[in-house]
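Trainee: Sequence and predicted model, in that order:
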Amino acid sequence: MKRIRRIVRALDPRAYAKMSRRERLEALRIRRVTAMVLVLFLVVAMMTSCSVHAMSVRMLSRTQTTAQAGKSTAGTKGDGGKSSGKAHRATAERQTSGKQSAEKQSSEGKTQEESAVDKALRAQSAVLSDEDRNRILDQAQKVAQNSGNPVVHYHYCVATKGDVGSVDDFANAAFRILNDEHGWPRAGAVFERSTDGNCDFDLVLSQASQMPSFSPSCSVEYSCRVDQNVIINDDRWKGSVQSWLDAGGNLARYRVMVINHEVGHRLGHIDNETTCAGEGQLAPLMQEQSMHLDGCKVNEYPLDSELWID
């Protein structure tokens, strides 16, 4: 407080007039210091004011920019906003429509594929007239004669074991498959269903659980050949195997493969006498395709290298 009173007294002109010489010298020092402090204060105040002004200008500029952007966005959402909203909705609708279209096409593709397979299965097992049989046999005979191999006629009987339903569809399909021009007739073999019971082999459609009754080596999972019995597993006949389907096959083609493969054993061939020659090539008919493809493509007919009969 004493220092403050001294400063106030030094700045008071009336008090200064009454001071002694020594007191006036001290008062002058106080005035100079005070003047310097005031000048410094003014300088600081001016710099602060300039800085505040600059900040205000920048903030105002940013505010104006933001406001303009907001107006622009509002305009886009209002005038253009409607158009943007419509664009978003249109894009979403196109994406939804595209997805639905793809799903529909996929579904239609599967349906068409299933329809084609069903059609092939019906064609395989369709009723055979005498005219149909003669036409198929005549074609098989021509293919066998042109094969360069001796023509061999095989007579077979058709039988069932267990609960497998009607044998007629199976018998009709087997006759068509065995005499197909792409199959064993290319090796010189022609097949006729026996009418008098004299058979070179029996073609049996067996309930899966009955397979081991032919031999302990016959599995409930697959088809089998034992002596003169060529046994087709009914589960495989009706459903194929998943690995075959996953590799691009279908049930109609599997039925062709399994009959040609098992009858191939009766003609003297053994399992896997030749195997997959390389990735993406056709699997040999006698490869156990129900169990493994080894990178090969599914194949239901004998390869050129398999066109022989023992």
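Mentor: On my side now, so go ahead.

Trainee: Please count neighbours and contacts with C-alpha atoms only from this point.
Mentor: OK.

Trainee: Okay, helices next: where are they in the protein?
Mentor: Under the criterion DSSP state H, the chain carries helices at the ranges 2-11, 13-17, 21-125, 130-145, 168-178, 234-239, 242-246, 251-266.

Trainee: Can you tell me which of those helices is packed in deepest?
Mentor: Among those, ranked by average contacts under mean count of other Cα atoms under 10 Å, first place goes to helix 251-266 (a mean of 23).

Trainee: if we can go back for a sec, in TSV: the helices of the chain, plus distance to Val298.
Mentor: Conversion of the helices of the chain to TSV gives the following (distance: least, Cα to Cα, whole Å):
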stretch	distance to Val298
helix 2-11	110
helix 13-17	119
helix 21-125	16
helix 130-145	24
helix 168-178	16
helix 234-239	15
helix 242-246	7
helix 251-266	9
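
Trainee: how about the ones you listed, which one is nearest Gly280?
Mentor: For Gly280, the closest of the helices of the chain is helix 242-246, at 14.2 Å, according to Cα to Cα.

Trainee: before we move on, back to that, of all the helices of the chain, which lies closest to Ala159?
Mentor: Short answer: helix 168-178, nearest of those by Cα to Cα, at 8.8 Å.

Trainee: Below is structure B, check it against A:
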Amino acid sequence: MVLQDNGNVDKSEGKGRAAKGTAFEHAATARRGILEAARRACGSAGDLIVRGTRTAGSAIAKCWRTVVSALNPNASSNLDAKQVFRIRRTVVFSGIAAVVLIVAVVVAVSVHANRSAQADKAGTVVSAQTSKTKQSPSAKATKKTTAGKTAAENSSVKKTPEQSDTSSSSTDETKRQVEALAASISDEESATIKAKADETAHNSGKPVTQYTYCIAGKGNVGALDGFANTVYRVLNDPRGWPRAGATFVKGDGDACNFTVVLSEAKYMQTFDSGCSAEYSCRVGDNVIINLDRWNGGIGNWMEAGGNLARYRTMVINHEVGHALGHIDNETTCAGAGKPAPLMQEQSMHLDGCTVNEWPLDDELWRS
């Protein structure tokens, strides 16, 4: 029983292996058939593509030859007239369409670029305006000051004919006054000037004193005749120190109460370290007039209404006032718009007063 059962099992296993081998053969056959069918299909498709490409190429070439022939006057006679007309019309319209398209593209690009530029410019302007609104008060003040200065410069440059005429007349008048002060003095005129000074001094009610002064120069100051004539006329003017009882005569040598010196600015401090190269000075018996101030006056005083003739008169009276016992700023400005005291340092400050070259009533004294 046991041996018979084993034989049956062996037979069954042999039949199974035979069935599996047959299935494998059928599968391989089917796979080969599929691959062959695929190869044939791909070959057919390739042939179709090749034939289609060749056909399309032939059609394009034929069409191109037809167009070229239609556009060629010599060859177009071999074509139908209507066909030639249609071809030529199509080519012309196509060319026009291409040109129109190109122009449209160029215009569109230009418009876009222009709009972009305007947008950038607008953005820049807005940024600038925003920056302005964020300026500090000091920056605004600076801008306002600069604008004011520019306006003042423009107004000084762009003068009306009337302003030019007035300025010219003022310059001519100042020149005439300067020349009149410096003009030569005859003996007769000198006596007349002295007589008026004596009369004023005697009528002042003050003790009368005659002072003798000398004239000198320091450095390259040129001839002193005009300077000496101006000093004589100013000191003996009835509006000046004669109202305090003082009269003046020009002397020589050592017989002088004080010396009026015209000095180059660079030598001012040789008289005393307290003197300045910018201004005039009095040291002991020397009344020193700064040559720079003598020739040009000083800006703030001139701008406040003075001129060179008046400045020369003021500086002589002021410095000689020191020789008579007065000191700087012993009397100050009494109020805006009023004449400045003679002994106020008008070259440095007016304090609201107007320029003045003559001693005020409360300055009419001598020590």
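Mentor: Good, I have the coordinates. It should be emphasised that the depicted structure is a prediction, and the values quoted were computed from it without experimental measurement.

Trainee: Report the TM-score for the pair.
Mentor: After superposition, the two chains reach a TM-score of 0.67 (TM-score structural alignment, normalised by the length of the first structure), with 210 aligned residues with a Cα RMSD of 1.1 Å.

Trainee: out of the helices of the first structure, nearest to Ala208 of the first structure?
Mentor: From these, taking Cα to Cα, the stretch that ends up closest is helix 234-239, at 5.9 Å.

Trainee: against the first structure, where does stretch 161-180 of the second structure fall?
Mentor: Aligned by TM-score structural alignment, stretch 161-180 of the second structure falls on residues 104-123 of the first structure.

Trainee: Mean distance between the matching stretch and the second structure after superposition?
Mentor: With both structures laid over each other, stretch 104-123 of the first structure and its partner residues in the second structure are 0.5 Å apart on average (mean Cα distance after the TM-score superposition for the first structure).

Trainee: Can you tell me what sits against that stretch?
Mentor: Contact with stretch 104-123 of the first structure is made by 250-252, as judged by Cα atoms under 8 Å, 6 or more residues apart in numbering.

Trainee: now swap in stretch 193-208 of the first structure and tell me
Mentor: Contacts made with stretch 193-208 of the first structure from outside it, assessed by Cα under 8 Å, 6+ apart, are listed as 154-164, 167, 170, 175, 220-221, 228-235, 266.

Trainee: With stretch 88-104 of the second structure instead?
Mentor: Contacts to stretch 88-104 of the second structure, defined as Cα under 8 Å, 6+ apart, come from residues 67, 70-71.

Trainee: and which of these is nearest to Gln83 of the second structure?
Mentor: Within the contacts of stretch 88-104 of the second structure, distances to Gln83 of the second structure taken as Cα to Cα reach their minimum at Ala70, with 8.0 Å.

Trainee: What residue in the second structure is paired with Arg135 of the first structure?
Mentor: Following TM-score structural alignment, the counterpart assigned to Arg135 of the first structure within the second structure is Thr192.

Trainee: For the aligned partner of Asp163 of the first structure in the second structure, list the residues it contacts.
Mentor: When the structures are aligned by TM-score structural alignment, the residue of the second structure matched to Asp163 of the first structure is Asn220. The neighbourhood of Asn220 of the second structure, defined by Cα under 8 Å, 6+ apart, consists of Glu264.

Trainee: For Asn220 of the second structure, give its distance to Val231 of the second structure.
Mentor: As for Asn220 of the second structure, its distance to Val231 of the second structure is 19 Å (criterion: Cα to Cα, to the nearest Å).

Trainee: okay, and stretch 235-243 of the second structure goes to which residues in the first structure?
Mentor: Against the first structure, the aligned range for stretch 235-243 of the second structure is residues 178-186 (TM-score structural alignment).

Trainee: Could you pick out the longest strand of the second structure?
Mentor: Criterion DSSP state E: the longest strand present in the second structure is strand 209-218.

Trainee: Look up the average distance of that one to its aligned counterpart in the first structure.
Mentor: Taken against the first structure, strand 209-218 of the second structure registers an average deviation of 0.3 Å after superposition, with mean Cα distance after the TM-score superposition for the first structure.

Trainee: which residues are contacting that strand?
Mentor: Where contact means Cα under 8 Å, 6+ apart, the residues beyond strand 209-218 of the second structure that reach it are 224, 228, 245-253, 255-264, 267.

Trainee: Quick one: buried ones out of the residues you listed?
Mentor: When neighbours are counted using 16 or more other Cα atoms under 10 Å, the contacts of strand 209-218 of the second structure contain these buried positions: 228, 245-248, 250-251, 256, 258-264, 267.

Trainee: quick one: stretch 5-14 of the first structure to chain centroid distance?
Mentor: 97 Å (Cα atoms, centre = their mean, to the nearest Å).

Trainee: same question, stretch 256-267 of the second structure
Mentor: Stretch 256-267 of the second structure sits 45 Å away from the centroid of its parent chain (Cα atoms, centre = their mean).

Trainee: Which part of the first structure matches it?
Mentor: Correspondence between stretch 256-267 of the second structure and the first structure is established over residues 199-210, with TM-score structural alignment as the criterion.

Trainee: Kindly provide the distance from the most centrally placed residue in the second structure to Leu181 of the second structure.
Mentor: With distances taken as Cα atoms, centre = their mean, the second structure has Thr146 as the residue nearest its mean C-alpha position (9.3 Å). Taken as Cα to Cα, the spacing of Thr146 of the second structure relative to Leu181 of the second structure amounts to 41 Å.

Trainee: do Gly95 of the second structure as well
Mentor: The span separating Gly95 of the second structure from Leu181 of the second structure equals 97 Å under the rule Cα to Cα.

Trainee: cool, and Asn203 of the second structure?
Mentor: Applying Cα to Cα, the value for Asn203 of the second structure to Leu181 of the second structure is 25 Å.

Trainee: do Phe93 of the second structure as well
Mentor: Relative to Leu181 of the second structure, Phe93 of the second structure is positioned 100 Å away (Cα to Cα).

Trainee: what do you get for Pro339 of the second structure?
Mentor: 22 Å.

Trainee: And Glu189 of the second structure, by the same measure?
Mentor: Going from Glu189 of the second structure to Leu181 of the second structure by Cα to Cα gives 13 Å.

Trainee: do the same with Val68 of the second structure
Mentor: When Cα to Cα is the yardstick, Val68 of the second structure and Leu181 of the second structure sit 109 Å from each other.

Trainee: One more: Asn356 of the second structure?
Mentor: The spacing between Asn356 of the second structure and Leu181 of the second structure, counted by Cα to Cα, is 17 Å.

Trainee: Many thanks, I have nothing further to ask.
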